[in-house]
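**Student:** dropping a prediction and its sequence here:
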Amino acid sequence: MKRYEDVLSDMEQKIDGGQFVSGQKLPSVRTAAQLYGCSISTITRAYAELMKRHAIYSIAQSGYYVVEKPGSRTGVTESKAIDFASAMPDPSVFPYLDFQHCLNKAVDTYKYDLFTCGDSKGLETLRRTLVSHLAADQVFAKAERIIITSGISPVLELLARMPFPNGNSVILVEQPSYDLYLRFLETEGVPVCGIARTSAGIDLRELEEKFKLGGIKFFYTMPRYHNPLGTSYSAEERKAIARLASKYDVYIVEDDYMADLGEEPGLDPIYAYNGTSHVVYLKSFSKIIFPGLRLGAAVLPEKLLGTFHEYKRYADTSLLSQAALEVYIKNGMYERHKRKISSQYAARIRALNEAVQRYNGAQLLERSDVHYGVFVQFKLPQTVNLERLIERLATKHIFVVSGKPFYLSDYIEREKFLRISISRVQPEQIEEGVREIIEEVRREVRSPSY
């Protein structure tokens, strides 16, 4: 008993004293047992007690984390940092207590069924729950066409590898686009080509030409809250893309990973305009709840289902997480949390836009017209040395991301920009950060060789 109490007391002191800071991942149970020279059961018991005291929380298949306390910061260095770089959700809005309740209820409901291998399609009851959940976003599909996935990236990789009924092999991607997927396509030697997308949209005539003559297997697009631009296609653009897909037998892979982070009316997904025949619809739940959840959903056309199941032969997601998500949605917790996080992020976007308007009188940079989501593009003058600008900002503890990685390696017509993310930056830091960015751009423009 004394050993358990010593371990618990020491952990609590380290959390209260700041050695384990808010949002930090704790050592695994096995590692902690080695550090304390005790049994795994002692550490497990200590972690369980800390969760009861709401000092830490757990994320399935990820580990244990220190609870983010109101007004807390993760150490002196980070308290000074203005983080416009991270695309991960803000830990301070993680619904760890609600989701803990859902995990417990899921275990009580399903018991030992949750500890089997499961179906490669995903938990049937969750897929049926998602029928009505997706229908609220004008994505109408039977449960048989909904596949539960371990996030979006594994599905994108699988779709790149599997053959499509149109017999084509080239994947068309927006430029810029999701950097990790671009690197995957290039590393794997997948035939890929790009089409320019700017904050103003896409050239539909060029898109039609590529659909007609480019041997396109599918067009990968983020119609809503694009990464890295932050912009969304208009309803007219979505309808046109859906029409061209059917006309030229080209599939659309619609990555709607931030579907729940906005309230823009009248912007239904491309899927809603295509009659479901040529659109693969992808949705992530990790961006709303927390990244460690690693759950997403894919809605596939009938023609792709058989081949998709041949390539995805085994279950790759936790049944416990799936069951907890089902409870979370059914209980109305998902909708409540979605409204909360959307409101917070929209407020940060407003603060960012107001700061740019306040300090960008000389129009040194162009800001994409964004009101929801998490990303905003800061387009820069061509004379600006992008790497040097980022380095100088870093010396002031302001962290941003270059637009370069979001292009294919051989794509020539690139815009020079910073991707600004508001998901981790603290609201009170936004104005200072924007002011410093614009000031550093001004210095670059005045003295490009300094």
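**Tutor:** Cool, the structure landed.
**Student:** from here on, contacts and neighbour counts on C-alpha atoms
**Tutor:** Will do.
**Student:** so where do the strands sit in the stretch 101-250 of the chain?
**Tutor:** Using DSSP state E, counting those that start in this stretch, the strands of the stretch 101-250 of the chain run over residues 146-149, 170-175, 192-198, 201-202, 216-221.
**Student:** equivalent analysis for the stretch 351-450 of the chain, please.
**Tutor:** Under DSSP E, counting those that start in this stretch, the stretch 351-450 of the chain gives strands at 366-367, 375-379, 398-399, 401-402, 417-421.
**Student:** adding another structure so you can compare the two:
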Amino acid sequence: MEKYNIEFNDYEPKYIQIADNIKNLINSKVIKDGDKLPPIRVLAKELKVNNVTIVSCYDKLVSEGYAYQKMGSGTYAKKREITDYFKKEYSKEIKLIKNNYEKNIIDFTGESSRKVNFPINQFKRVINEVLDRDGADALIREEAFGYANLRETINKVFWNNSLNIENLLIVSGAQQGIDIASKAILNINDNVIVEKPTYAGALSVFKFRRANVFEMPVEEDGINIKKLEDILRKNKIKCFYTMSYFQNPTGISYSHEKKLAILELAEKYDFYIIEDDYLSELIFDDNIKHEPFKVLDKNDRVIYIKSFSKIFLPGIRLGYIISPESFRESIQNSKINTDIATSTLMQRALEMYIKEGYWIEYIDNLRSEYIKRYELMKKLINEKLKKYVGFFDPKGGLSFYLNIKDKEIKSKELFYRLKERGVYITPGTLFYKGSNLGEQYFKVSFSQVNQEEIISGIDIIKEELEKWHI
């Protein structure tokens, strides 16, 4: 017990000081992965603090990934994954280049429309029209579930008036939508299935909810149905999180057959599908049909989330969520508890933008521009990187997910080497749950780069891969 003893300072809460000491003991391997930590009363007596202090300390360790708890057994040390540290460092790097954008940076990490693609003058006119029409209401009136006219317009334009408006809520982007859905549907230790790999933001939400996460490897047309049912037979699953089109990061889209099979299993095994409709507007191949899970849902099993931020303007932070009837009240309460209301001016401006037909025109122009970048990047990868990487052709979306053929080349190391040359990629390790999987993969996106930058960036990637063993 001596190793737990510390000399307390006067400026930090004691539970934080105790937690920091235990983290140092875990990092230095004095406490090994899986070692049981002292019982609460024992450690409290040893350190001359009350039991609540140790409870707060252990809760902090669990929330930061340094410990886990077994019901009726106690608290156990957990070695932090290297990947967790890298995720934080990577996030800092990317925020830095976003906040201090430099012209000589080639950013293959971004997945939102660049300002040069956005009709700013047209949107400015729309905002002015909204202010002239609605006056102060456009700035001060708040509606907890979203601007009623926007909800109605979304239903009319995108869903052919097929929805119950009460089930449609406006949210501040897809990330908030995932968070709201998880709060409404998940309790501690509930079981969730995700794709492997998957969107890191969703993993963070489920981790924060303390859900048990099962990973299902993706194939070229979605997850393996047989393996999915094997998990469903053995475990009570609460929900399945999926990106139905151009899955992040792999770029795969679900086949019609797999969507129907998963919907049947959802009814059979009583679980719900959280569908993150990621980038379905950017289909570049006529053989891919726009048909989300929600459209095929006959048993009200799908919680549908759509963001306007990715392909429109990230700064407006708008999206919507469609809930099943059975979860309507829970999702509404979750939304209210998350924030009071979403920006009313932006909602009104977006509603007019969609209603007047500008949205469809904008998407058509955006798709035309992105097809050019997609075709160029695919051509260059085939011509210049084929010796070093393999890849799946997504036929839409905003990125390519590349598989490094040489097992000695790790994407995290490649990230640091490319960073020194002003090129930023997304290593595959960011898309897996708490492990160092994905080291042979990296993602390159083309939404933030022009054609010259794509050519230059791919050349630099080739050069770095070529000299790996020199």
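**Tutor:** Received, thanks. Keep in mind it's a predicted model, so treat the numbers as computed, not measured.
**Student:** one step back: deepest of the strands of the stretch 101-250 of the first structure, which one?
**Tutor:** strand 146-149 (a mean of 26; mean count of other CA atoms under 10 Å).
**Student:** and that one, how far out from the chain's middle?
**Tutor:** 17 Å (CA atoms, centre = their mean, to the nearest Å).
**Student:** hang on, the earlier thing: could I get the strands of the stretch 101-250 of the first structure as TSV with distance to residue 208 of the first structure?
**Tutor:** Shown next, in TSV, are those (distance: least, CA to CA, whole Å):
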stretch	distance to residue 208 of the first structure
strand 146-149	29
strand 170-175	12
strand 192-198	11
strand 201-202	11
strand 216-221	11
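**Student:** and the strands of the stretch 351-450 of the first structure: which comes nearest residue 135 of the first structure?
**Tutor:** strand 375-379 (26.1 Å; CA to CA).
**Student:** for the closest one, give me the average deviation versus the second structure.
**Tutor:** Compared with the second structure after fitting, strand 375-379 of the first structure deviates on average by 0.8 Å (mean CA distance after the TM-score superposition for the first structure).
**Student:** can you tell me what part of the second structure that strand aligns to?
**Tutor:** Under TM-score structural alignment, strand 375-379 of the first structure corresponds to residues 399-403 of the second structure.
**Student:** off-centre distance for the matching stretch?
**Tutor:** The answer for stretch 399-403 of the second structure is 17 Å, by CA atoms, centre = their mean.
**Student:** rewinding a little: got the strands of the stretch 351-450 of the first structure as TSV, with mean neighbour count columns?
**Tutor:** Shown next, in TSV, are the strands of the stretch 351-450 of the first structure (neighbours: other CA atoms under 10 Å):
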stretch	mean neighbour count
strand 366-367	18
strand 375-379	24
strand 398-399	22
strand 401-402	18
strand 417-421	25
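**Student:** out of the strands of the stretch 101-250 of the first structure, nearest to residue 66 of the first structure?
**Tutor:** Here strand 146-149 is closest among the strands of the stretch 101-250 of the first structure (CA to CA), at 27.4 Å.
**Student:** which helix is the longest one in the first structure?
**Tutor:** What stands out as the longest helix in the first structure, according to DSSP state H, is helix 333-359.
**Student:** can you give me the angle it makes with strand 375-379?
**Tutor:** Put simply, helix 333-359 of the first structure runs at 20 degrees to strand 375-379, going by axes from the mean of the first three to the mean of the last three CA atoms, to 10 degrees.
**Student:** summarise which helices and strands helix 333-359 of the first structure is packed against.
**Tutor:** helix 430-446 (3 or more CA pairs under 8 Å, 6 or more residues apart in numbering; DSSP states H and E).
**Student:** quick one: list the elements packing against the helix it packs on.
**Tutor:** helix 333-359, helix 386-395.
**Student:** thinking again about what came up before, kindly reformat the strands of the stretch 351-450 of the first structure as CSV containing distance to residue 139 of the first structure.
**Tutor:** Output for the strands of the stretch 351-450 of the first structure, formatted as CSV (distance: least, CA to CA, whole Å):
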stretch, distance to residue 139 of the first structure
strand 366-367, 31
strand 375-379, 24
strand 398-399, 37
strand 401-402, 33
strand 417-421, 28
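**Student:** what's the mean deviation for the longest helix of the first structure versus the second structure?
**Tutor:** Helix 333-359 of the first structure sits 0.9 Å off on average (mean CA distance after the TM-score superposition for the first structure).
**Student:** what residues sit buried inside that helix?
**Tutor:** 333-334, 337-338, 341-343, 345-349, 351-353, 355-356, 359 (16 or more other CA atoms under 10 Å).
**Student:** what of stretch 88-102 of the first structure?
**Tutor:** 89, 90, 91, 92, 94, 95, 96, 99, 100, 102.
**Student:** in TSV, list these along with secondary structure and distance to residue 443 of the first structure.
**Tutor:** Below are the buried residues of stretch 88-102 of the first structure laid out as TSV (DSSP: H, G, I helix; E, B strand; the rest coil; distance: CA to CA, whole Å):
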residue	secondary structure	distance to residue 443 of the first structure
89	coil	32
90	coil	32
91	helix	35
92	helix	35
94	coil	39
95	coil	42
96	helix	44
99	helix	48
100	helix	50
102	helix	52
